[in-house]
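[1] Kindly generate the corresponding structure for this input.
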Amino acid sequence: MNTQSPEDITPPNGPLADIRAAITQSEKIAGRPARSTTLIAISKTKPVEAIEALIDQGQLTFGENRVQEAAAKFPNLRARHPGLELHMVGQLQSNKADDAVAQFDVIHSVDRPSLAKALAAAMSKAGRQLPCFVQVNIGDEPQKGGCAISDLPDLLVQARALGLPVIGLMAVPPADVESAPYFALLAKLARDCGLDQLSMGMSGDFETAVRIGATHIRIGSALFGAR
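    The predicted structure follows:
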């Protein structure tokens, strides 16, 4: 995955520079190495022009939540900017596994055995091994994706048996409540499962997430503006 060090070409002000500065400060407060957090710019629903404006500032890692939308935007962007890295951050249907493996570089939303099996088969067929996060329904919310906490150990056993390269856990805490306890719980679950990567934190709570150990944060509206 990309190790980003574009500070020399980032403008001295603006949303991207402000977010990078906040990440750096949060890493420092937590006693973490500088640049140990990957910033994923969530570009769903955003036009190519808005994405290219961030690329021009040195942002190379993007996230989309729909296979079709990514396929419409990113092949041409990749042709013009070979260093781009694309993360799948939305719910994924098993029948889209082949397309997802073809389009993306990292998958954040493995949440059930059938999807793990489909992705493993698609990776084998394509000859590509994509790092994966298992998504956990950290707040036990029926309307959200993610496996139940109680199902996490079994899902990891099955994913690993399939050869799926699981590197960490992902979660979206409940809205309108303090995120820190949910981030701390995800971090504990990851440690207990022998995983060291955490995809957590969005526009409103990414600083808290970084201080608790997020290795990947997913920022949309703070970079691009409200949808």
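[2] from here on, contacts and neighbour counts on C-alpha atoms
    Noted.
[3] do you know how far Val136 is from Arg191?
    14 Å (CA to CA, to the nearest Å).
[4] Outside of stretch 164-171 itself, list whatever touches it.
    108-109, 116, 119-120, 129-138, 146, 156, 159-160, 186, 190, 195-200 (CA atoms under 8 Å, 6 or more residues apart in numbering).
[5] Please apply the same query to stretch 124-138.
    101-102, 105-111, 123, 144-149, 152, 156, 164-173, 182, 185-186, 199.
[6] So which of these belong to helices?
    101-102, 123, 152, 156, 182, 185-186 (DSSP state H).
[7] can you pick the most crowded of those?
    With neighbours defined as other CA atoms under 10 Å, the most crowded of these is Leu186; it has 28 neighbours.
[8] List the residues that contact it.
    Taking CA under 8 Å, 6+ apart as the test, what Leu186 contacts is 138, 169-171, 198.
[9] Which of the residues you listed sits closest to Ser36?
    When these are ranked by distance to Ser36 (CA to CA), Leu198 comes first, at 11.5 Å.
[10] One more, so I can put them side by side:
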Amino acid sequence: MTSILESLRRIQDRIASACAVAGRDPASVTLVAVSKTHPVESVAEALAAGHHVFGENRVQEAEEKFPLLRPSHPDLRLHLIGALQTNKARQAVRVADIIESLDRPKLAAALAEASQKEGRRPRLLIQVNIGREPQKAGIDPDAVDDFLGLCRETHGLDVQGLMCIPPAEGDPAPHFRAMAAMAARLGLDTLSMGMSGDFETAIAEGATHVRVGTAIFGHRPYPAG
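    The predicted structure follows:
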């Protein structure tokens, strides 16, 4: 059975190879190890292997794991990458270093209020529905400019970049390319795109963060119900 340490090394090697092909410095790409549904012991194993950047989908799960680990790992960084309900905004602000799923005006207002109450301002990424898929969350590509203005000028939010999940079918490269062009036009320097199956393509198109879970932690059954 492959250990988490071995899996991390394998993914880092693949990131380095993809960067070499793209003519990029491997240090320009951050691996977000997505630990959703995996126990705190798995995160601790990754920390022991020297990895410190993690992603979680659910605020409640993040709250159960990461406060236990932060005291002994002050360099730990947590990204919330899943859909975020407005009534969870304060919890999200309390636990996360980066929230990648800012996707609607109501959530922007809730995060601004939560940041003021908590005295903490996580960095934020706008989630873009780059494939305009009706079943997916995210701002329509044509609405990103106005939404960014609302987040910054009305709510004073620290928006640093964009995130997307491209359509499962077809070549993701054009979607990643469109995201990179959008980020460049808006002067945003963080671009979270690419997962276990397509992160090398994302790196070729300019991703600064790639989100990899299964290839590091393996499969884990979701709880029933």
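[11] hang on, the earlier thing: neighbour count winner among Val136 and Arg191 of structure 1?
    Taking neighbours as other CA under 10 Å, Val136 of structure 1 and Arg191 compare with Val136 leading, 26 against 13.
[12] Per the alignment, name the residue of structure 2 opposite that one.
    In structure 2, Val136 of structure 1 lines up with Val128, judged by TM-score structural alignment.
[13] mind listing the helices for structure 2?
    Using DSSP H, helices in structure 2 cover 4-22, 40-48, 59-69, 89-95, 105-118, 144-149, 173-186, 199-204, 214-217.
[14] The counterpart of Ala18 of structure 2 in structure 1: neighbour count?
    Per TM-score structural alignment, the equivalent position to Ala18 of structure 2 in structure 1 is Ser26. Using other CA under 10 Å, the number of residues around Ser26 of structure 1 comes to 22.
[15] ok, the spatially closest residue to Arg14 of structure 2 that is not a sequence neighbour to Pro172 of structure 2 distance?
    Spatial nearest neighbour of Arg14 of structure 2, excluding adjacent residues (CA to CA, 6 or more residues apart in numbering): Glu200 at 7.6 Å. For Glu200 of structure 2, the distance to Pro172 of structure 2 (CA to CA) stands at 11 Å.
[16] What of Gln12 of structure 2?
    21 Å.
[17] Show me which of these two is the more surrounded one.
    Higher neighbour count among Gln12 of structure 2 and Pro172: Pro172, with 20 against 16, using other CA under 10 Å.
[18] any idea how far the more buried one lies from Leu78 of structure 2?
    From Pro172 of structure 2 to Leu78 of structure 2 the distance is 26 Å (CA to CA).
[19] same check, this time on Glu61 of structure 2
    In terms of CA to CA, Glu61 of structure 2 sits 12 Å off from Leu78 of structure 2.
[20] of those two, who's got more company?
    Ranked by neighbour count (other CA under 10 Å), Glu61 of structure 2 and Leu78 place Leu78 first, with 23 against 16.
[21] What's the match for that one in structure 1?
    Using TM-score structural alignment, Leu78 of structure 2 pairs with Leu86 in structure 1.
[22] got it, and Pro174 of structure 2?
    Under TM-score structural alignment, Pro174 of structure 2 pairs with Pro181 in structure 1.
[23] same thing with Asp146 of structure 2?
    Match for Asp146 of structure 2 (TM-score structural alignment): Asp154.
[24] counterpart of Ser43 of structure 1 in structure 2?
    Structural alignment (TM-score structural alignment) places Ser43 of structure 1 against Ser35 in structure 2.
[25] Just confirm its match contacts Gly55, I think it does.
    Yes. With contacts defined as CA atoms under 8 Å, Ser35 of structure 2 counts as touching Gly55 at a distance of 6.0 Å.
[26] and for those two, which residues touch both?
    With CA under 8 Å, 6+ apart, Ser35 of structure 2 and Gly55 have no common neighbours.
[27] so of the helices of structure 2, which one's packed in deepest?
    helix 199-204 (a mean of 23; mean count of other CA atoms under 10 Å).
[28] Report the aligned residue range of structure 1 for that one.
    Helix 199-204 of structure 2 covers residues 206-211 of structure 1 once aligned (TM-score structural alignment).
[29] mean shift of the matching stretch relative to structure 2?
    In the superposition with structure 2, the average deviation recorded for stretch 206-211 of structure 1 is 0.9 Å (mean CA distance after the TM-score superposition for structure 1).
[30] Need the residues that contact that stretch.
    22-23, 26-27, 29-30, 37, 179-180, 183, 200-201, 217-219.
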